[in-house]
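Visitor: next comes the sequence, and after it the predicted model I'd like to discuss.
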Amino acid sequence: MVEEKANLAGTNTGNLRLRHATDQISSLIFLSHSTKVFSSKWKVIRSKLDEILSILASLPPEIQASADNHPTLSGIIRSIKETTDCSTNLAQKCIEHSYSGKLLMQSDLDIIFVKFDSSVKSLSEFINSEGLLSNGNYAIVVSRPPPTASRDDIQFYVKDLLCRFKIGRIEMKKQALVSFNEVIQEDERYVKIAMEIDGLVHVLMKFLNSKEIEIQEEALKSVATLSGFDSYKSLLVGTGVISPLIRVLETGSDLGKELSTRCLMKVTANSDNAWSVSAHGGASALLKICGSGCDDAAGGELVGLACGVLRNLIGVDEIKRFVVEEGVIPMSIKLVKSKNEASQISAIDFIQVLASGNEFIRGLIVNEGGIRVLVRVLDPKSSYSSKSREKSMRALIILCSDSIGYINSLKNYNFIDHILYFLKNGEVSIQESALRAAFWLCGSSDEFKKAMGDAGFMPEMVKFLDAKSFEAREMASETLFRLVVVPRNQKRFVQNDQNVNFLLQLVNPDEGNSGNRKNLLSIIMSLTFCNDGRKKILSSGYLKNIEKLAEDQVLDAKKIVRNLSSNRFRSMIRGIWHS
């Protein structure tokens, strides 16, 4: 009985001594916030005090209660208490400005920091030697706060995870990283608070260089999430994230490389960071990945991501020249022919950006067979996805614009037939892309307008005149107007009575079609210059729509009536022209 009472008394004493030490530390942290001088030094001291509190709080209850039974722990606590007493005295002097000299106070604060840092290391060694943060019975983890948790609760939880990052064994570090990734992906409050905690970003940077693949991959997931916030990209780059990301690209696991490219994609969205990536050999590493030309799902995804990062980098002219000299153009064209959709799409996007605003590079792409390869993507007999085809149409428009020679070469590769096919048979998204391509194409030359009229584009344009999408209706009407300007197309168009009737029906003054009415009236106006067109308009039961608009003083309608009111047809029109 006496022995039990003695043990109980020892336990209470040890617990009280530990609690007293933690109370002193908390008081010192609170007091240090009142210091107006040497703020940077007090900030780093506070970071060490936070670490000590987190470590002490993570100790199992039975260890906390019997601290005196562990000479090593007891000695560490005693040392912490002495340093805390000294620090409290220095904090008071800083608040009262009663110190004897700045240099001496700076020196004293540096000594305090070193002592607290030494205590952190001693506590870490004690915990590791006792196996307290292993997967054994002592692996106690602070519970994740509920969704309604206060800022202080969240901060305490993140600091506890940081403590485990630093002093836990491999499995504990991994578990802490997994928990950290879960909270920052689900709740942005954790991201903001985590980025305010001193040392956390540096620990993540250290993990990026870890030889433990799982630790490295979990750290990459953390950085990928954090780099998605614009306000933290500069901090990550300033802390040195680029160099380890490039090393992972060169030597990491497949997942590590994928995560690294995702991080670099987000970081290089700001062109200011492109130089940093290039300076660390990033462009060469990315070119090597793209050159691998993987067609399997995993490898193709990585190639696509690497191509996407390169697309961000070539916003800098010097880097663009470098990658071109390193053979990125034939490499990209080869990737367009890849069996992997991610690689195809990224390569097409890359070619489009590469060709933008640079006539010399456009020439290199064309000489490497770029036009032929991109048009081949549009071949209905090929196995390319709708998304790849949409991208290809846009890339061809960029690549061939401003060069009638390049545009004419499209004829040789059945570009017109492919566009027409997707206007007739494609999904909604690819139909709109094909419509955009048709609009662009018919603005190039009269020869193309004639070819498009002969191929059968006009009936397809008519179908889009009452599409649900205003953009589609507008492009269709503008394209049709460009086509019917050509006399040969006018004759072909009016051969079908339904074409003219439908146009006149769409300009009904009583219906809300005024947004596209001007284009429709322009088409009808063009048809009045054709004898057959005038006949079809005059014989249409919907001519009254034009007459009504003219009476309402719609200028284009009045011009149409004027054209219809020639001497030859005047007897068919009565009194609607009074200008």
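Guide: In hand now; what should we look at?

Visitor: from here on, just use CA atoms for contacts and neighbour counts.
Guide: Noted.

Visitor: center of the chain, which residue is that?
Guide: Nearest to the geometric centre of the chain sits Lys266, at 5.8 Å (C-alpha atoms, centre = their mean).

Visitor: what about that one, which helix or strand?
Guide: Using DSSP states H and E, Lys266 falls within helix 254-267.

Visitor: can you name every helix or strand that that helix contacts?
Guide: For helix 254-267, the elements it packs on are helix 213-226, helix 242-251, helix 297-313, judged by 3 or more C-alpha pairs under 8 Å, 6 or more residues apart in numbering; DSSP states H and E.

Visitor: out of those helices, which comes closest to Ser179?
Guide: Across the helices and strands packed on helix 254-267, Ser179 has its closest neighbour in helix 213-226 (10.0 Å, C-alpha to C-alpha).

Visitor: can you list the buried residues in stretch 220-231?
Guide: Neighbour-count burial for stretch 220-231, counted by 16 or more other C-alpha atoms under 10 Å, picks out 220-227.

Visitor: so which of these is the closest to Glu478?
Guide: Nearest to Glu478 among the buried residues of stretch 220-231, with distances taken as C-alpha to C-alpha, is Ser227, at 43.7 Å.

Visitor: okay, the helices and strands packed on helix 254-267 in CSV with distance to Val142 next?
Guide: Putting these into CSV (distance: least, C-alpha to C-alpha, whole Å) gives the following:
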stretch, distance to Val142
helix 213-226, 20
helix 242-251, 30
helix 297-313, 36
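
Visitor: number of residues surrounding Ala65?
Guide: 21 (other C-alpha atoms under 10 Å).

Visitor: how about Asp23?
Guide: The burial count for Asp23: 13, using other C-alpha under 10 Å.

Visitor: how about it, what does it touch?
Guide: Residues counted as contacts of Asp23 (C-alpha atoms under 8 Å, 6 or more residues apart in numbering): none.

Visitor: structure two is appended below for comparative analysis:
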Amino acid sequence: MPPAAADPGAASPPSTPLSVTQTTELVKHILSLLLISCLSTKSFVGRFQVLYSRLTALKSSLSEITDSPHWSDNSLLDTLLPNLLYTLRRLLSLADQCHGTSFPGGKLLMQSDLDMASISLSNHLHDLDLILRSGVLRQSSAIVLSHPGPESAREDLVYYIRDLFARLQIGGFEFKDKALESLIRLLSDDEKSALLVAKEGNITYLIQLLDCSDYPLIRKQAITVVAILASANDQSRKAVFEVGGLGPLLRILETGSLALKEKAAMAIQSLTADPENAWAVSAYGGIPILIEACRCGSVLMQAYSVGAIRNVSIIEDIRNTLIDENALPLLIQLLVSSNASAQENAANCLSVLASSSDYFRTVIIQEKGLHRLLQLLHDSTSFDTLEHVLTVIHVLSSSDQIARMLSSSISFIIQLAELIMNGNIVLQKISATLLSNLPISDGNKRAIAGCMPQLVKLMEMPKPGGIQEVASQALVSMLTVRSNRKKFARDEKSLMRLVQMLDARNELVCKQYPVAVVAALTPGCRKRLLEAGALAAVQRLAEMGVAGAKKAVQRLSGGRLKNIFGRSWGNNCESYWPRQNSRSWGRSDH
């Protein structure tokens, strides 16, 4: 709980400070008097029975504490015991007054004073039990224990964490400040310690400190610890969420200072990364808060907040809320943010939304989102951002109008080729898919002929799934241009790679894909294929029943009259794959 205001049980130590041992002896003496007095009072008998029970438990706890080694050296008791002594003295005075039936201040005031004293006793009992359960009395300690080194044993680390949380919950401002400082240092120095903090620490109390607006420094340190725990690992993230951490974080994001808002947004993004937590944002009414943070916050707030929106946008009801809140224009605007993380998260969110419905695709187009996506595709150097941008563009290209516009942009087509040659495997796959689907002109295909060797290499890769198919489809589309076929035939390495893929013993490559490429190469390159040994390999595949192999054999062997009077070669290529794409490969000019 947050640091509470002073109560009847919390007072300053005596003017002449007593040692911890002296204070303890005095506490025990007054406890003995109180236990006798509670049994002989004539008024408020029920209340004094409750007090007697708590005093008995208090006596037991004190005995256990004084039986612990080094108990008198623990600095937490320097604050706790004087406050306890004050409460007991006050209660003894009240008990003495209750031996009669008349009260100077009236019966209601006495009832109130007894109730407050009883609450104070409960708080002291809680603190003493916390000290005992934490095990911090087993050795002498300074205001904060020595920071454990990287080679510290797990037992020592557990003890250190328990000690910090004991000081955090029992001590005054200085104890809390030092304990939180030490927690931040521990979590920053050793990521693995977050697991132990989540398991051994009182995360519920830590979350309660987030609402401690009377102590700004404590609140700032507490939210720093929570943000680290939320982002450290699945277990610590779960611990923060399960004790109700999301609600206070959203309140801070809405009303806190800028520094607190940034930490809160970071923690919210991390918490919502778990799909099982994402629904709760809507339950707390958090979508408008996140959108406002994107609209008016700092660049860091925007980055984290749009990341959280992306995380929760997988839920249909939340997508409907995004529509109601008119969030899409704001997400598109963030594509040109000065913060790279905000750009990446905005593109990622748009990829989720664009893939979910025609409505979002339509709004993205209407809000000129494609223009900004293309600009970000040109400017960004982050593979992750480029992946999200390309995903949105690929989804938007299902529109014939957008497909024609993209196909006519030589700069976009060249960039696709560059990503095929230099991007990671995910970018290569998406770029190859776009190349195979878009109705690209012969002139633009000639301009990007340099990516064909890389497409051949992609055909050899077993993972990710579908990469061989889209690479071969893109290559077949490129080979509809005569000059590209001749260029391919002159590339010894690519030609030999293709023939090796035809080898029936090569089980890493699905044979129908290199067969289709051979068929696409045959016009004008038959001699080079024969010299490379393609015919024997394709004949073997035809005997095995590989799709398209018989037609490829016919072309390689010179039986071409049937094709001259039959279907066009471009349409004939379609028989090598089922119609799985949104548009056929034959859309290109042949």
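Guide: Yep, that arrived. No experiment lies behind these values; they were computed from the predicted model shown.

Visitor: overlay them and tell me the TM-score.
Guide: Between these two chains, after superposing, the TM-score reads 0.66 (TM-score structural alignment, normalised by the length of structure 1); 473 aligned residues with a C-alpha RMSD of 4.9 Å.

Visitor: sorry, back to before: for His418 of structure 1, which of the helices and strands packed on helix 254-267 of structure 1 is the nearest?
Guide: helix 297-313 (25.9 Å).

Visitor: for Arg568 of structure 1, which three-state class applies?
Guide: coil (DSSP: H, G, I helix; E, B strand; the rest coil).

Visitor: ignore the last one, Pro509 of structure 1
Guide: Taking three-state DSSP, the label given to Pro509 of structure 1 is coil.

Visitor: compute the number of surrounding residues for it.
Guide: Around Pro509 of structure 1 there are 17 residues (other C-alpha under 10 Å).

Visitor: from Ala550 of structure 1, how far out is it?
Guide: Distance from Pro509 of structure 1 to Ala550 of structure 1, counting by C-alpha to C-alpha, to the nearest Å: 10 Å.

Visitor: next: Val462 of structure 1.
Guide: 24 Å.

Visitor: and for Phe422 of structure 1?
Guide: Taking C-alpha to C-alpha, one finds Phe422 of structure 1 at 38 Å from Ala550 of structure 1.

Visitor: and the counterpart of Ile213 of structure 1 in structure 2, how far from Ala264 of structure 2?
Guide: Structural correspondence for Ile213 of structure 1 with respect to structure 2 (TM-score structural alignment): Pro216. Noted for Pro216 of structure 2: a distance of 14 Å to Ala264 of structure 2, by C-alpha to C-alpha.

Visitor: again, but for Leu130 of structure 2
Guide: 29 Å.

Visitor: neighbour count winner among those two?
Guide: More neighbours surround Ala264 than the other of Leu130 of structure 2 and Ala264, with 29 against 19 (other C-alpha under 10 Å).

Visitor: that older thread, compared with structure 2, how much does the helix holding Lys266 of structure 1 deviate?
Guide: Comparison of helix 254-267 of structure 1 with structure 2 after fitting gives an average deviation of 2.0 Å (mean C-alpha distance after the TM-score superposition for structure 1).

Visitor: pull the residues that contact that helix.
Guide: Helix 254-267 of structure 1 is touched from outside by 216-217, 220-221, 223-224, 227-228, 233, 237, 242, 245-246, 248-250, 273, 301-302, 305-306, 308-309, 312, with contacts defined as C-alpha under 8 Å, 6+ apart.

Visitor: go again with 7 Å.
Guide: Helix 254-267 of structure 1 is contacted from outside by 217, 220-221, 223-224, 227-228, 233, 245, 248-249, 273, 302, 305-306, 308-309, using C-alpha atoms under 7 Å, 6 or more residues apart in numbering.

Visitor: next one: stretch 178-194 of structure 1
Guide: 154-155, 158, 218, 221-222, 225.

Visitor: can you rerun that using 6 Å?
Guide: The contact list for stretch 178-194 of structure 1 (C-alpha atoms under 6 Å, 6 or more residues apart in numbering) reads Ser222.

Visitor: what about the equivalent of Val303 of structure 1 over in structure 2, how many residues close to it?
Guide: Aligned counterpart of Val303 of structure 1 in structure 2: Gln302 (TM-score structural alignment). Gln302 of structure 2 has 30 neighbours, counted by other C-alpha under 10 Å.

Visitor: again, but for Lys463 of structure 2
Guide: The burial count for Lys463 of structure 2: 12, using other C-alpha under 10 Å.

Visitor: and it, helix, strand or coil?
Guide: When classified by three-state DSSP, Lys463 of structure 2 comes out as coil.

Visitor: kindly list the longest helix within structure 2.
Guide: Ranked by residue count and defined by DSSP state H, the top helix of structure 2 is helix 107-134.

Visitor: relative to the whole chain's centre, how far out is that helix?
Guide: 42 Å (C-alpha atoms, centre = their mean, to the nearest Å).

Visitor: so what does the very next helix or strand once past that helix touch, helix or strand wise?
Guide: For helix 107-134 of structure 2, the succeeding helix or strand toward the C-terminus, using DSSP H and E, is helix 154-170. The contact analysis (3 or more C-alpha pairs under 6 Å, 6 or more residues apart in numbering; DSSP states H and E) places helix 154-170 of structure 2 against helix 173-189.
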